[in-house]
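Peer 1: no letters, just coordinates:
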């Protein structure tokens, strides 16, 4: 990982995640690591940016086969938007990660 997370505040990480989303950069290992080390306990501070961060972390977790992290994000997103097409797409990505192509 090329990001030194010991010296980063939650707002630094939030800004980094925002930059990666805006530039369409997919640093899945870094996203999951920073999520677990810094952001997960600070989600109450995110406001309107909470949902894009959860989606970003979910996709990154699926990339890294960190299904427990993806499940936690999906649970939070599904509670907020139970019928959302975006959430259904994330759930389909999870099924793909599980190699359940017929579900």
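Peer 2: Done, it's in. From a predicted model like this one, the values you see are computed outputs, not experimental measurements.
Peer 1: please make it C-alpha for all contacts and neighbour counts, starting now.
Peer 2: Fine.
Peer 1: state the distance from residue 51 to residue 96.
Peer 2: Shown here: residue 51 relative to residue 96, a distance of 22 Å by Cα to Cα, to the nearest Å.
Peer 1: between those two, who's got more neighbours?
Peer 2: Set residue 51 next to residue 96 and count neighbours by other Cα atoms under 10 Å: residue 51 wins out with 17 against 14.
Peer 1: once you drop chain neighbours, what's closest to the more buried one?
Peer 2: residue 77 (6.9 Å; Cα to Cα, 6 or more residues apart in numbering).
Peer 1: pretty sure the one you found contacts residue 50?
Peer 2: No - taking contacts as Cα atoms under 8 Å, residue 77 lies outside contact range of residue 50: 9.5 Å.
Peer 1: more crowded one of those two?
Peer 2: Ranked by neighbour count (other Cα under 10 Å), residue 77 and residue 50 place residue 77 first, with 21 against 16.
Peer 1: what residues are up against the more buried one?
Peer 2: 51, 54, 55, 87 (Cα atoms under 8 Å, 6 or more residues apart in numbering).
Peer 1: adding another structure so you can compare the two:
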């Protein structure tokens, strides 16, 4: 039984000061089955939730977001982050290219 949306959705492979290597879960995860059937991808709201969970902050708002490449089951991605003036800029990097960039207002 899955306890939360992110339960078994990803695994942290390694972590450094400003980046975390993450492997996304299998296509059989309920999130991928629901979004979208036959063409699974990681929803944007879960990119925010996973970043907050891994980095240990609460999100007050999103001041900017841009999604360029889909994040798919079993993808190996790097979550890069930098903090500035009460905001955290998060980049999801896949195969050396930025897949998404989100600037979050945090608590």
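Peer 2: That came in fine, so what should we check first? In this text, all values refer to a predicted model and were calculated from it rather than measured experimentally.
Peer 1: TM between them?
Peer 2: The TM-score (TM-score structural alignment, normalised by the length of the first structure) is 0.32; 57 aligned residues with a Cα RMSD of 4.5 Å.
Peer 1: among the contacts of residue 77 of the first structure, which ones are in helices?
Peer 2: Per DSSP state H, helices hold the following members of these: 51, 54, 55, 87.
Peer 1: output these as a markdown table; include the columns distance to residue 18 of the first structure.
Peer 2: As requested, those are exported to a markdown table (distance: Cα to Cα, whole Å):
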| residue | distance to residue 18 of the first structure |
| --- | --- |
| 51 | 12 |
| 54 | 12 |
| 55 | 12 |
| 87 | 20 |
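Peer 1: tell me which helix or strand residue 49 of the second structure sits in.
Peer 2: helix 44-55 (DSSP states H and E).
Peer 1: now residue 93 of the first structure
Peer 2: helix 85-97.
Peer 1: tell me the buried residues in that helix?
Peer 2: Buried residues in helix 85-97 of the first structure, defined by neighbour count with 16 or more other Cα atoms under 10 Å: 87, 90, 91, 93, 94, 97.
Peer 1: save those residues as JSON lines, and put in distance to residue 67 of the first structure too.
Peer 2: Formatted as JSON lines, these follow (distance: Cα to Cα, whole Å):
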{"residue": "87", "distance to residue 67 of the first structure": "15"}
{"residue": "90", "distance to residue 67 of the first structure": "12"}
{"residue": "91", "distance to residue 67 of the first structure": "11"}
{"residue": "93", "distance to residue 67 of the first structure": "11"}
{"residue": "94", "distance to residue 67 of the first structure": "8"}
{"residue": "97", "distance to residue 67 of the first structure": "9"}
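Peer 1: identify the residues contacting residue 14 of the second structure.
Peer 2: Contacts of residue 14 of the second structure by Cα under 8 Å, 6+ apart are 20, 21, 22.
Peer 1: of those, closest to residue 60 of the second structure?
Peer 2: Checking those against residue 60 of the second structure by Cα to Cα gives residue 20 as the nearest, at 22.0 Å.
Peer 1: helix, strand, or coil at the closest one?
Peer 2: strand (DSSP: H, G, I helix; E, B strand; the rest coil).
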